[in-house]
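Student: need the 3D shape of this:
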Amino acid sequence: MTTLKIACWNINSVRARAAIVERLLDEERPDILCLQETKAQDHVFPASLFHSRGYVHHELNGQKMHHGVAILSRVPLGDPGRHDWQDNGEARHVGVRLECGIRLENVYIPAGGDIPDRNLNPKFGQKLDFIERMTRWSEKLAEPTLVVGDFNIAPLECDVWNHKALLDVVSHTPIEVETLGSLRQAHDWVDLGRRFIPAPDRNFTWWSYRAQDWAASDRGRRLDHMWASPQLAPQAISHRVLESCRGWDRPSDHVPLILELEV
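Tutor: Okay, the predicted model is just below:
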């Protein structure tokens, strides 16, 4: 058995935050890094930053100024694929198969706008429909799969700084929580974030830029997730949230997740 280290991070522009991406790679040395919200078309993606550190394998799904996902790896990647779960051409998913037989899916679920009503806010409806399409996909999965990324939903009451205050705030509304729950049940996904940090322990991955002092106010939410197929979950040996990265220079509003698997 060998250990495979996989990092997942909504970077909020890979080119604008190249310095902290380099820092993460140098300090953590993951075998694979999954990025969301890269905000770079494939032809301008800063591949040399990764190649110089041994991440010579990559699968990109980029988009100008918005969205975008990428998988950067020191181990070979095969059988790439992309799902348009939003059904509008946005770059929100890329997946690969690893040589050990695991399918790795990197996803960036839409934020959904500010109003939690699909009739008043089409973006909210698109978010729910995105998750519904993922649910139908999950029902058919037959191979060990790891799905990681920014899900833009904090499902548990303890996944936000104040449950009652956020019940009507997009990312924690009952309909979003219910929809994400249906997705999880469709494949019996194991939420690794809560396997290693059980509820109700504090576990946040995102803090708004609006806070003058993010750490002091600590108004966080757990929006980023790593889910494993039930047959794969026992191979997970550790899962960490790198909260300190929120305090790095020019940070993302999200922080990385680090998973280690025995393969």
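Student: switch to C-alpha atoms for all contacts and neighbour counts from now on
Tutor: Fine.
Student: now do the buried residues in the longest strand anywhere in the chain.
Tutor: Determined from DSSP state E, the single longest strand within the chain is strand 3-10. Buried positions in strand 3-10, judged by neighbour count with 16 or more other Cα atoms under 10 Å: 4-10.
Student: could you do stretch 130-143 as well?
Tutor: For stretch 130-143, using 16+ other Cα under 10 Å, the buried residues are 130-135, 138.
Student: from the chain's centre, how far out does it sit?
Tutor: Distance, stretch centre to chain centre, for stretch 130-143: 17 Å (Cα atoms, centre = their mean, to the nearest Å).
Student: cool, and stretch 36-47?
Tutor: Here stretch 36-47 shows a centroid-to-chain-centroid distance of 16 Å under the convention Cα atoms, centre = their mean.
Student: now it: buried residues?
Tutor: 36-42, 45, 47.
Student: I figured Ala199 was touching Cys158, is that so?
Tutor: Yes - taking contacts as Cα atoms under 8 Å, Ala199 lies within contact range of Cys158: 6.7 Å.
Student: more neighbours: those two, which one.
Tutor: Neighbours were counted for Ala199 and for Cys158 using other Cα atoms under 10 Å; Cys158 has more, 17 against 14.
Student: structure for this one too, so we can compare:
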Amino acid sequence: MSFTLATWNINSVRLREGLVARLMTQEAPDVLCLQECKSPVDKIPLEQFQALGYHHMVARGQKGYNGVAIFSKMPIEEVAAEDFVSLGHARHIAGRLDNGVTVHNFYVPAGGDKPNREVNEKFGQKLDYLTEMRDYFGANAPEKSILVGDLNIAPREDDVWDHKKLLKVVSHTPVEVEHLADVQGAGDWVDVTRADIPHGNLYSWWSYRAPDWESADKGRRLDHVWATPDIANSAHSSRVIRAVRGWEQPSDHAPVFATFDL
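Tutor: This next block holds a predicted model:
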């Protein structure tokens, strides 16, 4: 069977319910993973999504902050929801689809403004979060799995608009890139997006601070789709739906898609 998966930091699922429904209507992914839902689970607006065929959901939420959800046209069963670093944040949910694929949806901490854990507690929390992700997948070797989400790190030089200028900016510092590589290595994860699109600048986030975001194009690839080697070769048609960043009252992220033939 073939199915299409998308990941999108929505920056409030209740505020942007209409945008979620628009993406569901226009692009119709079989599985849609959202981050930064900023809603308790019981307040997520399900009625419109269910009317569009998304009858199944697993989620973790909290009022006003964080929050992750997986909406699916296929049955999905919750299999994990880890609170790495014991932050009490809703940053991870995992569900197993009825085709046997496990989907991990992550919202990794952004890490604050200063890339120094001695003066910025949030940066330390981010690095510790990634370390615990590494240890989790090292101890629980994933199979037939997909990992998606806003990982808040742009690892490659061509994942940012200016590599040299951003080397000391949170999301592209060498220590963050190293920590993310450790997570990837622990699960033997394949970066599906870059396997499909190996060359050239590729972004999924553009700051709200830039009113001319499209022409300036000072973006970063913070949103990722990874897969375990046993299914990674089945992935294709990876893409960032950049136009979504230009919708009315948008999230500052654009959704990232991939299709899997299993």
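Student: just give the TM-score of the two.
Tutor: The TM-score (TM-score structural alignment, normalised by the length of structure 2) is 0.97; 261 aligned residues with a Cα RMSD of 0.9 Å.
Student: can you list contacts of the longest strand of structure 1?
Tutor: 30-38, 148-150, 224, 252, 254-263 (Cα atoms under 8 Å, 6 or more residues apart in numbering).
Student: try stretch 33-45 of structure 2
Tutor: 5-14, 17, 59-71, 91, 105-107, 148-150.
Student: and for stretch 207-216 of structure 2?
Tutor: Contact with stretch 207-216 of structure 2 is made by 206, 218-219, 252, as judged by Cα under 8 Å, 6+ apart.
Student: keep only those of those residues that are in strands.
Tutor: Counted as lying in strands by DSSP E, out of the contacts of stretch 207-216 of structure 2, are 206, 219.
Student: which of the contacts of stretch 207-216 of structure 2 sits closest to Leu97 of structure 2?
Tutor: Asp252 (28.7 Å; Cα to Cα).
Student: residues in contact with that closest one?
Tutor: Taking Cα under 8 Å, 6+ apart, one finds 11, 205-208, 245 in contact with Asp252 of structure 2.
Student: okay if I get the residues you listed as JSON lines plus neighbour count and distance to Val183 of structure 2?
Tutor: Below are the contacts of Asp252 of structure 2 laid out as JSON lines (neighbours: other Cα atoms under 10 Å; distance: Cα to Cα, whole Å):
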{"residue": "Asn11", "neighbour count": "21", "distance to Val183 of structure 2": "25"}
{"residue": "Trp205", "neighbour count": "26", "distance to Val183 of structure 2": "21"}
{"residue": "Trp206", "neighbour count": "24", "distance to Val183 of structure 2": "25"}
{"residue": "Ser207", "neighbour count": "15", "distance to Val183 of structure 2": "26"}
{"residue": "Tyr208", "neighbour count": "12", "distance to Val183 of structure 2": "29"}
{"residue": "Arg245", "neighbour count": "19", "distance to Val183 of structure 2": "28"}
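Student: any idea what Ser204 of structure 2 aligns with in structure 1?
Tutor: If you follow Ser204 of structure 2 across to structure 1 using TM-score structural alignment, you land on Thr205.
Student: how many residues are close by that match?
Tutor: 25.
Student: what distance do you get for it to His58 of structure 1?
Tutor: 25 Å (Cα to Cα, to the nearest Å).
Student: ok, Arg82 of structure 1 next?
Tutor: For Arg82 of structure 1, the distance to His58 of structure 1 - Cα to Cα - is 14 Å.
Student: more neighbours, the two?
Tutor: Counted by other Cα under 10 Å, Arg82 of structure 1 and His58 do not tie: His58 has more neighbours, with 22 against 17.
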